[in-house]
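Q: I need the structure of the sequence given here:
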Amino acid sequence: MSEKKNDQDLLKKKLSRRAALSTAGKVAAGVVIAGVVAGVGGYYAGSAAAPAKTETVEKTVTKTVGAETVTETVTKTAPGAATTVTETVEKTVTKTVTVGTPTAKPYEGVKLTVVSIDWLLCPIKKAHKKEWEDLSGGSIELVAVPYGALYEKVMTDFVTKTGAYDVIVYPGGWIGDFAGGGWLENLEPYMEKYGYPLKADILPACRKVAEWGGKLHSLPYDGDCHLLYYRKDVMTNPEYQEEFKKKYGYDMPIPPKTWDQVRDVAEFFNGWDWDGDGEDEYGIAFIAKRGTQAQWTLLDLIAQYNVIHGPITNYTGNMFFDLETMEPLIGE
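A: Have a look, this model is predicted:
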């Protein structure tokens, strides 16, 4: 009897929502939670006797196998009055994700053989080789050949069709023999297919060295600036200047402006101890060792005649041979 009276007293009280829920929790200890909510909810709805509405929430517990997790929550609400009963149901969803095998590198197992003189292979050896191998999966074999033997070794491989080399790093002056003989690939189709952003950065003069028939058959790899260095401290010596003028009839040029002047200055300083170290000195030094890049020095000396000022003749633009008779224009 006392329990019924307590329940009636509770319903007559004007409680706040927080207080109502708190009190309901105390009263309903050990009682089904749906009954407590229904009893307290009637205070706000104005009808303690209204039929209960059941709201079912499916709480999804996701179990993931693989690399991806997908969670799905479904809520179902039954129609009815404002009084609600909340039930929570756990639903387990399992999604299996298959993680694929990493894609193999594009050139796994491929070997490229690169031939050149040793010092031209240095940048490949020190910087590019490992990077390319790591990215591509392929490997690079470097074959170093003395400069004097490079042309013969490569040309022999071409003619015999041995196919020992995939990439050749060579002096640009040989492109006439290599590309003109049909031994080098035209690179333009590959650039169009795969792209080569650096193509626009190739200077026109360097591009011409790598072209044959207007198409790139090589890529510029190494370029040189040939400079004339002179000893200003020696050439400004008043005593030497006076002796030079007596011998050649003009003031010593600092620096020489023509090849004739270069010859005179070199001759003047050649064969005597002009720096006071007790040894005779040379008047000039060139790259002229046999079997190396001696032709560079030759080109330095004769290239100017290819663009020499004056009327156009049969020889303008021709450095080596008369185009009609094929007689050499340079003596031995």
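
Q: CA atoms for contacts and neighbours, from now on please.
A: Will do.

Q: now the helices for the stretch 1-150 of the chain?
A: Remark: helices assigned in the stretch 1-150 of the chain by DSSP state H, counting those that start in this stretch are 2-12, 17-27, 33-45, 118-123, 129-136, 147-160.

Q: With the stretch 201-332 of the chain instead?
A: So, for the stretch 201-332 of the chain - with DSSP H, counting those that start in this stretch - the helices run 204-210, 232-235, 238-248, 259-269, 294-302.

Q: can you list these in a markdown table and add mean neighbour count and distance to residue 308?
A: Shown next, in a markdown table, are those (neighbours: other CA atoms under 10 Å; distance: least, CA to CA, whole Å):
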| stretch | mean neighbour count | distance to residue 308 |
| --- | --- | --- |
| helix 204-210 | 16 | 18 |
| helix 232-235 | 12 | 29 |
| helix 238-248 | 13 | 25 |
| helix 259-269 | 16 | 13 |
| helix 294-302 | 13 | 10 |
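
Q: got CSV for those helices, with distance to residue 44 too?
A: Converted to CSV, those look like this (distance: least, CA to CA, whole Å):
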stretch, distance to residue 44
helix 204-210, 88
helix 232-235, 106
helix 238-248, 116
helix 259-269, 111
helix 294-302, 103
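
Q: Sequence B follows; please return its structure for comparison with A:
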Amino acid sequence: MYSPMDKRGNLSKKLSKKITRRKALSTAAKVGIAGVVGVVVGAVGGYFAGSAAVPPPQTTTVTQKVTETVTSTVGAATVTETVTATKTVVSTKTITSTATAPATPTEWKPKLEPAEITVLSSPDCADYLKYAAEEFMKLYPQVKVEVVPLSWEALYPKILSDLQSKTGAYDVFTIDVMTLGSVVEAGAASFDKIMKENPDIVDPNLDIADFEPTYFGYGSVWAGEIYGFPVYPNHMFLYYRKDYFEDPKIKDQFKAKTGKPLKVPETWEECIEVAKFFTRDYNPDSPTEFGIALMFPTTHTMMYNVLNWIGPIRQSPTGISKYGKLDLYYGDYCTEDGKVWFANEDGARAVKLIQDLLPYSPDPFGSDYGETIAQFSAGTTAMCPQWSVPYGDFVKALAGGDLMKARDIIGVEMIPGIVDQGQLVRKPVSGGWALGINGAISDAEMRAAFVFAEFATSKEMDLIHWTKFVMPPARMSNWEKPEAKEVLSPALFETYAKSMRSLSYRPRIPQEPEMERIGNPMWQDIIAGRKPLMDGLEELASEWQKLVDQFKHPEK
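A: Here you go, the predicted structure:
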């Protein structure tokens, strides 16, 4: 059985102190990034001005296929990584909006009645949405917008309770991508219906086709109907101490110990070797106490984090041949026809790769989102798999808030993967948020809520939430803008764009919350070795299959 603190004792009080997810996320907007955003803030004032652009297309397809081939060296072998945007069947339908755009106005500003709307927000969206609310109320002083942040653990039950009870206590809410099926079933409003019944509030520059199509289809569209607009797509990255990886002395030490050049790991096997080198118990000369910050708690973090290891096996050429194409209703834990697949040698391989990393992490079962951010920020680890928003925390802690200095200290790469049939397959877990609307609110609140959702996810605001709040852009038109690429970290942006075409996915069926409740502690028992590996995988797969079987696929 693995004991996370074997041979190493406890971390300092600073690291052992629990950090709430909200507190960890709140610092991202306080790094000093606001000082570099002036170039885009001016765009907000022009959001409603000069809107006589071409009306949005009435038909939008949410699937897109993009193939990228990358040749790289893994160990001693040269491998080819082929990245395809959609090997998926989330929806092969064309989404047709029945809304009619206003006829080329010189200035578009729909009429809204006085209303008060409350936005229930995840912590990582809250600072941005408060900013967006303030800007929105300048344009619509008759509409009062209050943003209420809640931790993920409290947010999701609160949203479902309010939707199911139809009390309408909250008008707008952030949708975690894998909870889409649950909120639709509970009573979220159809955006297609809102647009059809209120064509005057459809922005002529809405441009639904500009949202990144795979993410839009996964996080906002259910059974061919729109239930939200993307706030930001996200996925996990591998952060690493670039200053250490490029230090000649450290590189020489690694070569002397391993016979290999030190590089950022591309496979989990390479990551194990590098993490061991940067763990002081195994290398007294290491500049860090541990090699990698890992998080496998019994919270929702477990559900998504395991996919960084499961995903590349599931979506490898061998995995596709065994388990079929990826269906984004079921995600990577299931086969194309909805069978939980991992109670076999492939699932065992993923778990063993995780287990082999555990000795080189401070406290993998006691650490969650906030703890791993603190560990990397304190210089305790050389690597840290994390989401985009903590980059702000890392800049503040490791570079004193200096964005240019941070480029030489903090490196960003794709999450490692596996080599299968000569191909490097890396599938970082996807995430992100959309804005949904409560289906049980009044007409005046519904109209105000929809216009706010349009505003907060507009092209102008999409760019601002990247440059000011480190929330990646959902709008493809912003991907090529110099300020998007350069203002924070070119490496972070380039890795984000590259990873966006190669992700793993959680299930988004209504049964997902129950899958988490049952699965999170079972996964920890399996990974910690408290249960025999195959017995544990078989038990978990059996329990999950009972839940998946309850789901009626809307397209099959």
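
Q: Just give the TM-score of the two.
A: Here the TM-score for the pair of chains, by TM-score structural alignment, normalised by the length of structure 1, is 0.56; 219 aligned residues with a CA RMSD of 3.1 Å.

Q: of the helices of the stretch 201-332 of structure 1, which approaches residue 132 of structure 1 most closely?
A: Nearest to residue 132 of structure 1 among the helices of the stretch 201-332 of structure 1 is helix 204-210; the distance by CA to CA comes to 23.0 Å.

Q: quick one, strands of the stretch 51-200 of structure 1?
A: 53-65, 74-77, 84-96, 111-116, 139-144, 167-168 (DSSP state E, counting those that start in this stretch).

Q: Pick the most deeply packed of the helices of the stretch 1-150 of structure 1.
A: Sort the helices of the stretch 1-150 of structure 1 by mean neighbour count, taking mean count of other CA atoms under 10 Å, and helix 33-45 sits at the top with a mean of 17.

Q: gap between stretch 321-332 of structure 1 and the chain center?
A: 46 Å (CA atoms, centre = their mean, to the nearest Å).

Q: mind checking the end-to-end distance for it?
A: Distance between the two ends of stretch 321-332 of structure 1: 13 Å, counting by CA to CA, to the nearest Å.

Q: which residues are contacting that stretch?
A: With contact meaning CA atoms under 8 Å, 6 or more residues apart in numbering, stretch 321-332 of structure 1 is reached by 314-315, 319-320.

Q: What is the aligned counterpart of residue 239 of structure 1 in structure 2?
A: In structure 2, residue 239 of structure 1 lines up with residue 253, judged by TM-score structural alignment.

Q: mind checking how far its match is from residue 74 of structure 2?
A: Relative to residue 74 of structure 2, and taking CA to CA, residue 253 of structure 2 is found at 20 Å.

Q: same thing with residue 180 of structure 2?
A: 37 Å.

Q: Residue 197 of structure 2 too?
A: In terms of CA to CA, residue 197 of structure 2 sits 55 Å off from residue 74 of structure 2.

Q: what do you get for residue 183 of structure 2?
A: 42 Å.

Q: Looking at the two, which is more packed in?
A: residue 183 (25 against 19; other CA atoms under 10 Å).

Q: and that one, what pairs with it in structure 1?
A: Using TM-score structural alignment, residue 183 of structure 2 sits opposite residue 178 in structure 1.

Q: how much space between the closest residue to that match other than its chain neighbours and residue 174 of structure 1?
A: Nearest non-adjacent residue to residue 178 of structure 1, counting by CA to CA, 6 or more residues apart in numbering: residue 184, 6.2 Å away. Between residue 184 of structure 1 and residue 174 of structure 1 the computed distance is 11 Å (CA to CA).

Q: swap in residue 321 of structure 1?
A: In terms of CA to CA, residue 321 of structure 1 sits 16 Å off from residue 174 of structure 1.

Q: now the helices of the stretch 1-150 of structure 1 as JSON lines including distance to residue 210 of structure 1?
A: Listed next are these as JSON lines, based on distance: least, CA to CA, whole Å:
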{"stretch": "helix 2-12", "distance to residue 210 of structure 1": "99"}
{"stretch": "helix 17-27", "distance to residue 210 of structure 1": "87"}
{"stretch": "helix 33-45", "distance to residue 210 of structure 1": "88"}
{"stretch": "helix 118-123", "distance to residue 210 of structure 1": "16"}
{"stretch": "helix 129-136", "distance to residue 210 of structure 1": "23"}
{"stretch": "helix 147-160", "distance to residue 210 of structure 1": "17"}
